[in-house]
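J.: predicted structure and sequence below. I'll ask about it afterward.
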Amino acid sequence: MGATSAKQEKPRKPKNEADLSKIPARVDNVIVKGLLRTYDDYVMRTAQDLFKADNFQDVIIEVNNARQYLSDLGIFKEISVHIDISRGEKASPNGYQITFEGIELSRIIGQVGTEIGQSEGSFKTELSSPNLFGRGERLTLQGSYSYFRTSDLILKLSKGFYHTRFLYNRPEISLSLFRHSNAVPISEYKNQNLGILADFTFYTLWPIDLLHSIQYESSFREISLLKKTAPFFIREQCGPRMASLIRHIVQFDSRDSNIFPTYGVYAKTLNEFAGGGLGGNIGYMLNDTHFEINIPLILGCSMQFSSRFGMIQKDKKSPSVPISSLFNLGGSMSLRGFEWGGAGPQRQGVATGAHSYWSSGMHFWAPLPFKSSLGRFSENFRTHLFYNFGNCNSFSTDKMKSAAGIGLAYKFANQARIEVNYCIPLDKEKGDRVCRGFQFGIGCDFI
């Protein structure tokens, strides 16, 4: 969201068409109509760059930028633009009046649909009240439930500050009350979290464009058994805990697509600190980092190299890290050819979670063969050859787990990727839960 920070490329002029950049023009007046609940000061920056235009081509470009800016403010569902000659005693030569006419969003809007997360799809309902106090505030009630028995209920109040001088940094703050519940069958427990989350999101534009999210969470967490036959080391993890933590997430993305990239780099790192002087009876430091590079080849093919690693270390004053905060390796998102969590340490046939892990992948991506017969629909598909490898509780290649295979991927609603792969586990340990043959995966960040 937010206004576009880069100038748009000027269109090439066809022959026998007037060069708009040679037509003098200036903007005398800017009007924004349709503000019923919105305060005038919230849209004042619409005219910021329009008054700088000195020819008609720049006027057209800045009008488009201003229209996009108004759309990003989150108050209109529809915006139209009218460009007219400036009239009146104060009208200047070559002067124009720009009128934006918008239809504000309803006081309450709702939607029902699906949401794609890591390794799961959810049924989602959302009810929100946009522009709550007249300056872009939004109150949202959201609920979701997945076939993996994961449920979320979130009440969130958010506000963007795109109307300030920090426009290009797109700052936004939010405060959420949440309840999260999920089951982990491979470890025979379920986890419930209830708490508050404060979030401050912004971009830094120099020396590179980075997206930051700084969060504070205070939550009540409880682990309970999924099965009465769960081993003792899972039973002793059960019970309520209080968590108080600070989290920093930073992302860099120069890819041409987040689903089927052919070039560019993506990096994301999450750092989390719990306990210490923040309160609660859970204490640890956590880092989880993802890196990906894409290299274009010929005929629409590309190579992809990706890696992810994480480490968690308990605070000296904390007795242990709860199993719900540990890492699980395996599954279509992290290590194909293994079941979810099936490549990590186990005791008595139950996954214990890992204090560290790493996983890497190499892919050769190619379009569908004979794609011309399928038309544009074929652009939603890619084929790939892959090799995945990784390990838990060790950053060495000793006792490394690996798998290779071939697969077909589908771009779902430009938001997620669905994969069907034929996997061949190559390196495994006794007790690992492998998935030889076809494996299904759905999500956003694959290795």
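T.: Okay, I see it. Numbers count the residues shown, from 1 in each chain.

J.: okay, CA-based contacts and neighbour counts for the rest of this
T.: Fine.

J.: those strands in the stretch 251-400 of the chain, which residues are they?
T.: Counting by DSSP state E, counting those that start in this stretch, one finds strands in the stretch 251-400 of the chain at the ranges 264-274, 284-296, 302-314, 346-347, 350-351, 356-366, 381-392.

J.: second structure for comparison follows:
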Amino acid sequence: MVLMAKESSAIREVTEDSPASKKEETVVFKDKKCVVQKVQISGLKKTKSDFVLPELEQVMQSSTFVTAYQSALDCKKKLLNLGIFDHVDIIMDTTSHYKGNKVPNGIQILFRVKEKRSLTGEARTEMSNNDQPQWVIRLMSPNVFGRGEMLSAAFSRKLGSESVSGNGFYSPHDFSFAASKPFKNGSLFRMSILQDRQDCPWNSTSLTVRGGQLEYQFPLFNNTHTLAYHAHWRDLASSNNTTAFPIRENFGHTAKSSLLHSVTMDRTDDKILPSKGYMIKMTEELAGVGIGSKYIKENMELQFHKTLFRRLTLSAGFRGGFIVPFDNEQTQIPDRFFIGGPLTLRGFDMNRAGPQVDGDFLGGNCYWVAGLHAYLPLPFYWRNFGKGSWLDGFRIHGFFNAGNVLTFDNNQMIRNQLSCLAENIRTSYGVGLVYNFMRGARIELNFCVPSSVVAGDKVCDGVQFGIGLSTV
């Protein structure tokens, strides 16, 4: 960003607080009443002006220089969030030097933008809490018709997939084609078709999902809502010859047609390693709209973060959910909840805690997982913590986790079975190291001690490594 001010005596004051040998200067902005006379945006080629001008309206409402400066930064963030510009520069200047101008405290603001290319591509590694890391090759055509529309195609393959061998590593088995359209109120419509394959070693299966999705995301009361419709054709198959019979009963093709709604209230200061704030996310799903499995599914996630003494951060997290099938039907394996993993129920292998038969885990239709965490800076970096070094991303981590998963008997009252969630609780504790990798992923290396284990659970008693986006 470039900041220019002609009336330096009125708008800014420069003082030299340090010795002359250091040649340092402190810039102090003096707030002063002003009138924003002109707001311009340059660099638009394909983009239609009526698509970006509403993002600049708030600058015209500014009545002081500092509020105009802050509003310009907010507008820059909004323009970048549209996903159609490579970068946005801001130039602020006075208007007193214009002939005939009779406003002594008038200013003008110029936004210089550079549009993204008509066709871009990227190759990267992506990860999530519920799946293996994967390499992705993505092609994108942003701003197709000049109002933020985007077309994209992605091809990917899971890393570490059991089916990967030889040159098969280089051939993708997942793909997606998507089209999206943003609107002036901050909402976004997206439609896609996809194929996604997942190896599930915790129950010796391989799941392939093909189908289409419609999503509409919109802001409401400073929260993010998403309405979606999913139409999926699923194929569950065995990955070896030892799959337990209760899981084999679910093999074959099944259809799923569902409506979903989610709301996210995110008030944290960082997506990966927050130091303060809270986050609440609730998701409801109604399956069986027309065809396929019929059930109601509810899921909730809570996070609370607080920093004490400017160094110690305390966090608490909770996840829970349930499925209520219609007509006393049994829920399918792909729809059930599984617990265990390096970022959820630490000290247990991925999705390997809960009901199981012959070493294959069945999941459940009700679960909960909770965690308490304490974070401290690295001991040798204690005094310099918070000064912008890459070491700020490291934390010493202490945790305690607990959770449970079970399947309700449809022939009994659910209320009478809720007490079972407080029985046979799995617990673990430990210490380790956490790294906020480029503010885009969470990397953990922990020494875990499973303190309460049920027979059949697969534990990781010792060092456990995990990569993901969020934690409990």
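T.: Now that the structure is in, tell me what you want to look at. The structure presented is a predicted model; accordingly, all values stated were derived computationally and were not measured.

J.: just to revisit the earlier point, in JSON lines, list the strands of the stretch 251-400 of the first structure along with distance to residue 60 of the first structure.
T.: Shown next, in JSON lines, are the strands of the stretch 251-400 of the first structure (distance: least, C-alpha to C-alpha, whole Å):
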{"stretch": "strand 264-274", "distance to residue 60 of the first structure": "31"}
{"stretch": "strand 284-296", "distance to residue 60 of the first structure": "35"}
{"stretch": "strand 302-314", "distance to residue 60 of the first structure": "37"}
{"stretch": "strand 346-347", "distance to residue 60 of the first structure": "63"}
{"stretch": "strand 350-351", "distance to residue 60 of the first structure": "60"}
{"stretch": "strand 356-366", "distance to residue 60 of the first structure": "39"}
{"stretch": "strand 381-392", "distance to residue 60 of the first structure": "37"}
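
J.: now the helices: where do they sit in the second structure?
T.: Ranges of helices in the second structure, per DSSP state H, are 8-11, 49-52, 57-60, 65-81, 245-248, 414-417.

J.: return the most buried member of these.
T.: Per-stretch averages of neighbours, counted by mean count of other C-alpha atoms under 10 Å, single out helix 65-81 among these, with a mean of 18.

J.: what's the average distance of it to the first structure?
T.: Here the mean offset of helix 65-81 of the second structure against the first structure after fitting is 3.3 Å, by mean C-alpha distance after the TM-score superposition for the first structure.

J.: for that helix, name the packing helices and strands.
T.: The contact analysis (3 or more C-alpha pairs under 8 Å, 6 or more residues apart in numbering; DSSP states H and E) places helix 65-81 of the second structure against helix 57-60, strand 85-94.

J.: follow-up on the earlier one: any chance of the strands of the stretch 251-400 of the first structure in CSV, with mean neighbour count and distance to residue 421 of the first structure too?
T.: Shown next, in CSV, are the strands of the stretch 251-400 of the first structure (neighbours: other C-alpha atoms under 10 Å; distance: least, C-alpha to C-alpha, whole Å):
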stretch, mean neighbour count, distance to residue 421 of the first structure
strand 264-274, 19, 23
strand 284-296, 19, 20
strand 302-314, 20, 17
strand 346-347, 14, 26
strand 350-351, 22, 24
strand 356-366, 22, 12
strand 381-392, 22, 9
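
J.: please name whichever of the ones you listed is nearest to residue 235 of the first structure.
T.: When the strands of the stretch 251-400 of the first structure are compared by C-alpha to C-alpha, strand 350-351 sits nearest residue 235 of the first structure, at 12.1 Å.

J.: read off where the closest one ends up in the second structure.
T.: The alignment of strand 350-351 of the first structure onto the second structure (TM-score structural alignment) spans residues 360-361.

J.: and the matching stretch, how far out from the chain middle?
T.: Its chain's average C-alpha position is 29 Å from that of stretch 360-361 of the second structure, according to C-alpha atoms, centre = their mean, to the nearest Å.

J.: check the fit of it onto the first structure and give the mean distance.
T.: Relative to the first structure, stretch 360-361 of the second structure is 1.0 Å off (mean C-alpha distance after the TM-score superposition for the first structure).
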